[in-house]
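> my questions are about this predicted structure, shown below with the sequence.
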Amino acid sequence: MSAPVIGITCYVEPASWAVWRDVPAVLLPLAYVQQVRAAGGLPLVLPPAPPDPTPSEVAALLDRLDGLIIAGGADVEPARYGGVLHPYAQPARPDRDGTELALARLAHERDLPVLGVCRGMQVMAVAAGGRLEAHLPDRLGVDTHSPGPGVYGTHGVRVAPDSLLGTVLGEHVNVSSYHHQGVLEHPGLVATAWADDGVLEAFEDPTARFRVGVQWHPEVGADPRLFKALVAASAIHPA
């Protein structure tokens, strides 16, 4: 049996190397690729399609995939979910928003296994018709989930034992997180994990093969279980 192909969304960012400076380049932290490979999958990086991909382009991409990771990154543009721009909002990435929302919706229709990571969880919520909380510190009073530029917050997460996530991770897991927003509404997706401060940390679709969003960064560190679960689900092709 061939290894499942796992698509991973990414940025286009100005990058510099050798004699080249500020060249638009496809950018993804290598940890995603390494985790997919270690779990037995074949990673395929998916650059965004500006400004929005056509339905046929999205279908053609998913035709080639066995599973999908919607990677972390910048805030989803508030206009995508009827929100208001917050002073701490990051610059909009319309290319990523359009591409990833389209991928998330069609992957849901096809029951293609999906793992949303941080921003990816938020994309899944918005694609389902949900809403986001613009800036968690406004409510919490602290930056536990994103303590500083380039610094991951570390904290415990309580996982529902009767969930798919609970089966994979157990009832408690320590995580690395880097997000200032959260998910408020997530139609069709069941909340399955929470931080000690009550912030929603994960949801899943109990009717799907594997449709899981986590607010933390599982690619950081040495715990391969989520990626192994995604790859295992992606290796199964229902008749």
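It's in.
> all contacts plus neighbour counts: C-alpha atoms, from now on.
Fine.
> and the longest helix for the chain?
Looking across the chain with DSSP state H, the single longest helix is helix 94-110.
> list the contacts of that one.
Helix 94-110 is contacted by residues 9-11, 48-53, 55, 58-59, 62, 70, 76-77, 113-114, 123-124, 126-128, 211 when judged by C-alpha atoms under 8 Å, 6 or more residues apart in numbering.
> also this one, for the comparison:
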Amino acid sequence: MDDLGGRPLIGVSTYLEAGARWGVWELEAALLPAAYPRLVSRAGGLPALLPPDDPARAPEVVARLDGLVVTGGPDVDPARYGAVRDPRCGPPAPARDAWELALIEAALAARVPLLGICRGMQLLNVALGGTLVQHLDGHVETVGVFGAHPVHPVPGTRYAAIQPDGTSVPTHHHQAVDRLAPGLVPSAHAADGTIEAVELPAPEDWVLGVQWHPEMGTDDRVMRALIAAAGPDRH
């Protein structure tokens, strides 16, 4: 981090799309909504995009990072948590599932601060042995349009320390945590009881997942907390 002007290097996972188009080109592309790296930069970090790669390389990649963000995206393959596919579950993204699961496992092993966003939170739960609800009726009404709803922090959690007040968050999802993975604790809920944030409670492990999309809002406290945890005091 010393060579980066004091800013922590934050890895941010990306999509891998077979037929992305720009200009006259239509090619396979690693891509990511620009709001993610902008949020990392605004919060004081230096974003480094991590497109899907050989999962065996994940420990080497994570070793060079100060923090990791696993982003939103397609549904996690239900086979990853031993479930039969619901017809309302989206198509699988095997390369991304394998890569991001490897990144999560490497970050947990190296105790690199980790933030999971939407799919990233769901994948964190799966990586640690939990399962997902494959479809929540009424949670995604318009494709590509973000809604908003309040979330309520669980007192005494890391998330509650970051955002102690209930707040309205930008959201777009149709899946959620079903069986919570061993070791994870819920740290925020929606009004209907849906788990909206999870974390590892041990103070030496900065691991947080949020169901919503902080990159689509103006409240950057969650990302600033990750950047602070990834700072020089971590080493």
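Perfect, I can see it now. What you see is a predicted model; the values in this text were computed from it and never measured.
> hang on, the earlier thing: in ChimeraX, select just the buried ones from the contacts of helix 94-110 of the first structure.
Selecting the buried subset of these in ChimeraX, with 16 or more other C-alpha atoms under 10 Å as the burial test, is done by:
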select :9,10,11,48,49,52,53,58,59,62,70,76,77,113,114,123,124,126,127,128,211
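> among the contacts of helix 94-110 of the first structure, which are in strands?
Thr9, Tyr11, Ile70, Val114, Arg211 (DSSP state E).
> identify the farthest-apart pair in the residues you listed.
Tyr11 and Arg211 (22.2 Å; C-alpha to C-alpha).
> which stretches of the first structure form helices?
30-38, 55-63, 94-110, 119-127, 136-140, 164-169, 225-234.
> for Gln35 of the first structure, see how far away Lys228 of the first structure is.
8 Å (C-alpha to C-alpha, to the nearest Å).
> which one's more surrounded, those two?
Gln35 (23 against 19; other C-alpha atoms under 10 Å).
> the more buried one pairs with which position in the second structure?
Counting by TM-score structural alignment, Gln35 of the first structure corresponds to Leu39 in the second structure.
> contact partners for Met121 of the second structure?
Val70, Leu115, Ala197, Val198, Leu208, Gly209, Val210, Gln211.
> same thing but at 6 Å, please
Gly209, Val210 (C-alpha atoms under 6 Å, 6 or more residues apart in numbering).
> and the gap between it and His235 of the second structure?
From Met121 of the second structure over to His235 of the second structure (counting by C-alpha to C-alpha), the distance is 25 Å.
> what's the answer for Leu226 of the second structure, then?
Taken as C-alpha to C-alpha, the span from Leu226 of the second structure to His235 of the second structure is 15 Å.
> so the two - more neighbours on which side?
More neighbours surround Leu226 than the other of Leu226 of the second structure and His235, with 26 against 6 (other C-alpha under 10 Å).
> what is the aligned counterpart of that one in the first structure?
Match for Leu226 of the second structure (TM-score structural alignment): Leu230.
> start and end of stretch 212-222 of the first structure, how far apart?
19 Å.
> swap that for stretch 54-68 of the first structure, please
Start-to-end, stretch 54-68 of the first structure (C-alpha to C-alpha) is 18 Å.
> again with stretch 162-178 of the first structure
For stretch 162-178 of the first structure, the end-to-end distance is 27 Å (C-alpha to C-alpha).
> against the second structure, where does that stretch fall?
Under TM-score structural alignment, the counterpart of stretch 162-178 of the first structure in the second structure spans residues 156-172.
> which ones are touching the residue lying closest to Pro170 of the second structure once chain neighbours are set aside?
Leaving aside its chain neighbours, Pro170 of the second structure sits nearest to Ala148 (4.6 Å; criterion: C-alpha to C-alpha, 6 or more residues apart in numbering). Residues near Ala148 of the second structure by C-alpha under 6 Å, 6+ apart: Val169, Pro170, Thr171.
> the residue nearest to the last one when sequence neighbours are not counted and Ala176 of the second structure, how far apart?
Residue nearest to Thr171 of the second structure in three dimensions, not counting chain neighbours: Trp212, with 4.6 Å by C-alpha to C-alpha, 6+ apart. Relative to Ala176 of the second structure, Trp212 of the second structure is positioned 11 Å away (criterion: C-alpha to C-alpha).
> fine by me, we can end here.
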